[in-house]
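**Q** Okay, structure incoming, though there's no sequence with it:
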């Protein structure tokens, strides 16, 4: 195979896999409240609460209202912009029933531990937890950023399913051009966008570009945050502070949008997309075959 053919193969694979999110039948967070939780020597607590507060009031969040879930009756229920950021809670030293420190992957146990200490309000169907860990926290894979600097989960504990994101300390160093706090907020917005549109992916997938019937929920990629990964957008909040977020995929425009793009987005009209299993792969492989023949 020639170098040109290798390049064409890589191009075709990228074309096949860069699939925009479509709806697969799962629930979205129609209404949501954000509960920040800080663990360890995280030094940007006040700034992080301000970021979430400014983000949900910003024009960027209007793009979230393009996403919906389909009820049993066939009607569409669209996402509402989150209205509230609750006071942050310090969860440093959260322990299980045996007194052992709880690791990052056990977000549901951390929440349960805090609630049993009356340090955290009761969970509601609208609660979205956002964990931010300090650099002194090294358990639970928090120092491993080879695969991801942040993620979102839904964990069942007892009769309650908890929805949360984890922003690792190394997020400050791993998000393209932004560094420090800007990188943390870019990762935080990425995970928030995905939680709102695909919160219960372990139960039934909401919005993603991957066909869950083909890959399985454990291998999902190309949620609306993944499609725009690394594309930052900056705005000045109502508090006068400049903030950085990640761009978000717009169902209406069919691309990633930021504050600089929103003048062209009419969120009053929503495009309905039909999920077609494997359609992107068919087009991609046809393109690969055509180009391979053309340049052979």
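**A** That came through, no problem. No experiment lies behind these values; they were computed from the predicted model shown.
**Q** Please count neighbours and contacts with C-alpha atoms only from this point.
**A** OK.
**Q** tell me the contacts of residue 242?
**A** Applying Cα atoms under 8 Å, 6 or more residues apart in numbering, we find residue 242 in contact with 234-236.
**Q** Can you give me the buried ones in stretch 45-57?
**A** 45, 48-57 (16 or more other Cα atoms under 10 Å).
**Q** Let me have these in CSV, extended by distance to residue 191 and secondary structure.
**A** Rendered in CSV, the data for the buried residues of stretch 45-57 read as follows (distance: Cα to Cα, whole Å; DSSP: H, G, I helix; E, B strand; the rest coil):
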residue, distance to residue 191, secondary structure
45, 18, helix
48, 14, helix
49, 15, helix
50, 17, helix
51, 14, helix
52, 12, helix
53, 15, helix
54, 16, helix
55, 13, helix
56, 14, helix
57, 17, helix
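**Q** which one of these sits closest to residue 161?
**A** Distances from the buried residues of stretch 45-57 to residue 161 were compared by Cα to Cα; the smallest belongs to residue 52, at 22.6 Å.
**Q** Confirm for me that that closest one is in contact with residue 46.
**A** No: applying Cα atoms under 8 Å as the test, residue 52 and residue 46 come out as separate, 10.3 Å apart.
**Q** related to what we said a few turns ago, from the buried residues of stretch 45-57, which single one is nearest residue 163?
**A** Of all the buried residues of stretch 45-57, the one sitting nearest residue 163 is residue 52; the distance, using Cα to Cα, is 16.6 Å.
**Q** Who's the closest spatial neighbour of the closest one, skipping the chain neighbours?
**A** Closest residue in space to residue 52, ignoring its immediate chain neighbours: residue 85 at 6.9 Å, by Cα to Cα, 6 or more residues apart in numbering.
**Q** one more structure, for comparison:
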């Protein structure tokens, strides 16, 4: 799993959060988006535990983005309230993400900074695209302001895709009825949550279903039986991870439930191959089947959960 993807893994258990960016992302992200991760930074910043959360929240790419924004006069800690990340295309390239940020921005100040420092600004469909570097390599990030409260960012091709959605020249994610329903199920429950579909869902489910990758499962077979993964985190006296694996049919969900039963019985035999923290998480998982959905709950520290939730996808069975 991408390191960035952990940014949607820490949350409250309240239904009173004011959230808008999740719905806005459905109307802004292209229809081929396979994964999205929502974070309400304004809410998380009110927590006394926020410094610890932040240490596990930002990927190197997001930290670089923060650095450039600060140099351009944008203070992410003050100006960015909500953040939604998305992934499409090659999901093995975990650095290829795009996103939507909502808050309070000064586009004119940023534009003047780039012009005065002779930094690259491209024009596309009426929007100024600002490069995070030279803008000459395909992996470099760009960002643009939609207005004084909304910014979008990503690699040039992805950012142009976001703009194409806004100009109605590309289908939007909101046209996906399943994605729209899942977003509605999660929106407002917690300041951080996420949705994965397709291969992204299989990649996320694999660490839970394979003892953190120590028990081999063919990802292609898993991909065929996992439709989506929805997740959120509740923050109380302990951190509770809640993950729902939505299968294609009840038989698949029951099969995974049986797999967890086998994993628990095999725990002593495989415990020497995984960390004590990860072993404890897996052993204490609460697993329930609800039709075609498998619900998992686990309590642990942020760092312990990151070992499981951020585990790299296995390549066994892939060609």
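**A** Okay, I see it. Bear in mind the structure is a predicted one, so any value in this text is a computation, not a measurement.
**Q** TM-score for this pair?
**A** Once superposed, chain against chain, the TM-score is 0.27 (TM-score structural alignment, normalised by the length of the first structure); 132 aligned residues with a Cα RMSD of 6.4 Å.
**Q** if we can go back for a sec, what are the neighbouring residues in contact with the residue nearest to residue 52 of the first structure?
**A** By Cα under 8 Å, 6+ apart, the contact list for residue 85 of the first structure reads 33-36, 49, 52-53.
**Q** That one and residue 37 of the first structure: what is the separation?
**A** Residue 85 of the first structure sits 11 Å away from residue 37 of the first structure, taking Cα to Cα, to the nearest Å as the criterion.
**Q** ok, now residue 13 of the first structure?
**A** On the measure of Cα to Cα, residue 13 of the first structure and residue 37 of the first structure end up 39 Å apart.
**Q** Which one's more surrounded, the two?
**A** Neighbours were counted for residue 13 of the first structure and for residue 37 using other Cα atoms under 10 Å; residue 37 has more, 24 against 15.
**Q** Mind checking what secondary structure residue 12 of the first structure has?
**A** Put simply, residue 12 of the first structure is helix when judged by DSSP: H, G, I helix; E, B strand; the rest coil.
**Q** That one reaches residue 287, doesn't it?
**A** Yes: when contacts are counted by Cα under 8 Å, residue 12 of the first structure is listed as touching residue 287 (6.8 Å).
**Q** sorry, back to before: just the buried residues of stretch 45-57 of the first structure now: which is nearest residue 150 of the first structure?
**A** Using Cα to Cα, residue 48 is the member of the buried residues of stretch 45-57 of the first structure that lies nearest residue 150 of the first structure, at 15.2 Å.
**Q** what's the closest non-adjacent residue to the closest one?
**A** If the residues on either side of it in the chain are set aside, residue 48 of the first structure comes closest to residue 185, at 7.6 Å by Cα to Cα, 6+ apart.
**Q** need the longest helix for the second structure.
**A** The helix that spans the most residues within the second structure, counting by DSSP state H, is helix 250-270.
**Q** Show me what it is packed up against.
**A** Helices and strands touching helix 250-270 of the second structure, by 3 or more Cα pairs under 8 Å, 6 or more residues apart in numbering; DSSP states H and E, are helix 198-209, helix 276-283, strand 286-290, strand 293-300.
**Q** Mean neighbour count, those: which tops it?
**A** For these, the largest average neighbour count (mean count of other Cα atoms under 10 Å) is found in helix 198-209, namely a mean of 23.
**Q** now that helix against helix 250-270, angle please.
**A** 40 degrees (axes from the mean of the first three to the mean of the last three Cα atoms, to 10 degrees).
**Q** do you know how far the nearest residue to residue 288 of the first structure once chain neighbours are set aside is from residue 115 of the first structure?
**A** The shortest distance from residue 288 of the first structure to any residue that is not its chain neighbour, by Cα to Cα, 6+ apart, is 5.5 Å, and that residue is residue 12. As judged by Cα to Cα, residue 12 of the first structure and residue 115 of the first structure stand 50 Å apart.
**Q** And those two? Which one has more around it.
**A** Taking other Cα under 10 Å, residue 12 of the first structure and residue 115 do not tie; residue 12 has more neighbours (20 against 14).
**Q** Now do the same contact list for that one.
**A** Neighbouring residues of residue 12 of the first structure by Cα under 8 Å, 6+ apart: 284-285, 287-288.
**Q** Any chance of CSV for the residues you listed, columns secondary structure and neighbour count?
**A** Compiled in CSV, the contacts of residue 12 of the first structure are given as follows (DSSP: H, G, I helix; E, B strand; the rest coil; neighbours: other Cα atoms under 10 Å):
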residue, secondary structure, neighbour count
284, helix, 20
285, helix, 16
287, helix, 18
288, helix, 21
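**Q** right, and the pair among those with maximum separation?
**A** Between any two of the contacts of residue 12 of the first structure, the greatest separation by Cα to Cα is 6.2 Å, found for 284 and 288.
**Q** can you pull out the helices in the stretch 151-296 of the first structure?
**A** For the stretch 151-296 of the first structure, the helices defined by DSSP state H, counting those that start in this stretch occupy 181-197, 212-215, 224-227, 279-294.
**Q** separation between residue 242 of the first structure and residue 182 of the first structure?
**A** On the measure of Cα to Cα, residue 242 of the first structure and residue 182 of the first structure end up 10 Å apart.
**Q** before we move on, what about residue 249 of the first structure?
**A** 20 Å.
**Q** Ok, residue 190 of the first structure next?
**A** Relative to residue 182 of the first structure, residue 190 of the first structure is positioned 12 Å away (criterion: Cα to Cα).
**Q** returning to that earlier point: can you redo the helices and strands packed on helix 250-270 of the second structure as CSV with distance to residue 224 of the second structure?
**A** Listed next are these as CSV, based on distance: least, Cα to Cα, whole Å:
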stretch, distance to residue 224 of the second structure
helix 198-209, 8
helix 276-283, 24
strand 286-290, 18
strand 293-300, 15
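**Q** which stretch among those comes nearest residue 250 of the second structure?
**A** Within these, the stretch nearest residue 250 of the second structure is strand 293-300; the backing value is 7.3 Å (Cα to Cα).
**Q** Show me what the next helix or strand after the closest one is packed up against.
**A** Towards the C-terminus, the helix or strand next in line after strand 293-300 of the second structure, according to DSSP states H and E, is helix 302-309. Using 3+ Cα pairs under 8 Å, 6+ apart as the contact criterion, the elements in contact with helix 302-309 of the second structure are helix 50-57, helix 198-209, helix 276-283.
**Q** picking up where we left off before, identify each buried residue in the longest helix of the second structure, please.
**A** Of the residues in helix 250-270 of the second structure, those scored as buried under the neighbour-count criterion (16+ other Cα under 10 Å) are 250, 252-254, 256-257, 260, 263-264.
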